[in-house]
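Asks: The following block contains a protein sequence and its predicted model.
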Amino acid sequence: MSSYCCGQGLGVKSTSRRSMNGIQEKLQAQQKEAEEERRKRASVESQLKEVNIQLEEERKNREAMVRDQKLMKQSMMAIASHILSNENGVSAAFLNIISNLSGSDEASCSRLMDDITDEHE
C-alpha cells in the first residue's frame, strides 16, 4: 500500500510505508524533544520564581535591619546626649564613638560597648 506526499516543486508522488513510518518517527521524536524542552523551561521558570521570592524576602529583611540599626543609633545618641548633659565626668569622646558608629553589623555594638567601658576605666 502506498501513500501520496507533496514535495516542493515535484508535484504529487508516491511514498512507501517505510518512508511514511520514518517521517512519523522523526515527527514523534521532535514532538517528544519539544515537550521535554517545555518541561525544562517550566522547571527553570518555577525555580526563578522561587529565587525571586527569596530575594524579595532578603531585601525586606535587610530593610528592616537598616531601620532597626538607625533606631538603635538614634537611641544611643539620645542616651549619650542625656549622659553628657547630666554628668561632667563622661568624656565627649563617648558621643563621638556613637556618632561614628557605622551600625552595619553586630560587631559595631560590641565595639561600642568595649569603647564605652574603656572610657570609664
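Replies: Cool, the structure landed. Numbering: from 1, shown residues only.
Asks: drop to CA atoms for contacts and neighbour counts, all remaining ones
Replies: Noted.
Asks: Show me where this structure has its helices.
Replies: With DSSP state H as the criterion, the chain has helices at 17-86, 93-99, 106-120.
Asks: this is the other structure I want to compare:
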Amino acid sequence: MRMRASQVLALQSHFESTFTHRLKVFLAERLPEARGALAGEEGLARLEARISVARSLGFRGERDACKYVTLSFLLGEDFHEAHWAAAALVDPRHRTPTDRAEALWNAAKQRELDEFTTESVRASD
C-alpha cells in the first residue's frame, strides 16, 4: 500500500490536532493525582502550555513531548530549570531530541532514587 502526500499530510494533521486530548487521557489514566489539574478548559490550556514548552525545548515527537509533559506534572511545570534537568538538556552527548528526553527521564529517576535513599538513611539514624 502506498500513501499519497496529501494523505500523509491529512494523517499528520489529525494526529497533531488530537495530541492534546490523547495526552490528557494518558495522563489521567497514569497519574490520577493530576486529574484535577487536567480538568476542563483550564486543564486543556495547562496541557497545551506544557506541550508548547516541550516543543520549545526541541521535543517535536509525541513520545518525547509526552515524557517531558509527564515529568512536568510529576515534578512541577518549571522542573526543566533545575540544575540536574538543565544539565541533561544541554549535555552534548545527547544529540537527538529522543536522547535528551531519555536523559531527562533517567536523570529524574536517579534524582528520585537519590532522594529516597537519603530519606531512608535519615530515617534509620
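Replies: Everything's here; your move. These numbers were taken from a predicted model, which means no experiment stands behind them.
Asks: TM-score of the superposed pair?
Replies: With the length set by TM-score structural alignment, normalised by the length of structure 1, the two chains reach a TM-score of 0.33; 63 aligned residues with a CA RMSD of 4.1 Å.
Asks: tell me the most buried of the helices of structure 1?
Replies: helix 93-99 (a mean of 17; mean count of other CA atoms under 10 Å).
Asks: ok, and what's touching that one?
Replies: With contact meaning CA atoms under 8 Å, 6 or more residues apart in numbering, helix 93-99 of structure 1 is reached by 73, 76-77, 80-81, 84, 112, 115-116, 119.
Asks: Off-centre distance for it?
Replies: 36 Å (CA atoms, centre = their mean, to the nearest Å).
Asks: name the helices or strands packed onto the top helix by length along structure 2?
Replies: For structure 2, the helix with the greatest residue count under DSSP H is helix 97-124. Judged by 3 or more CA pairs under 8 Å, 6 or more residues apart in numbering; DSSP states H and E, helix 97-124 of structure 2 is in contact with helix 62-75, helix 83-90.
Asks: Output the helices of structure 1 in JSON lines; the columns should cover distance to Ser3 of structure 1.
Replies: Formatted as JSON lines, the helices of structure 1 follow (distance: least, CA to CA, whole Å):
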{"stretch": "helix 17-86", "distance to Ser3 of structure 1": "7"}
{"stretch": "helix 93-99", "distance to Ser3 of structure 1": "89"}
{"stretch": "helix 106-120", "distance to Ser3 of structure 1": "79"}
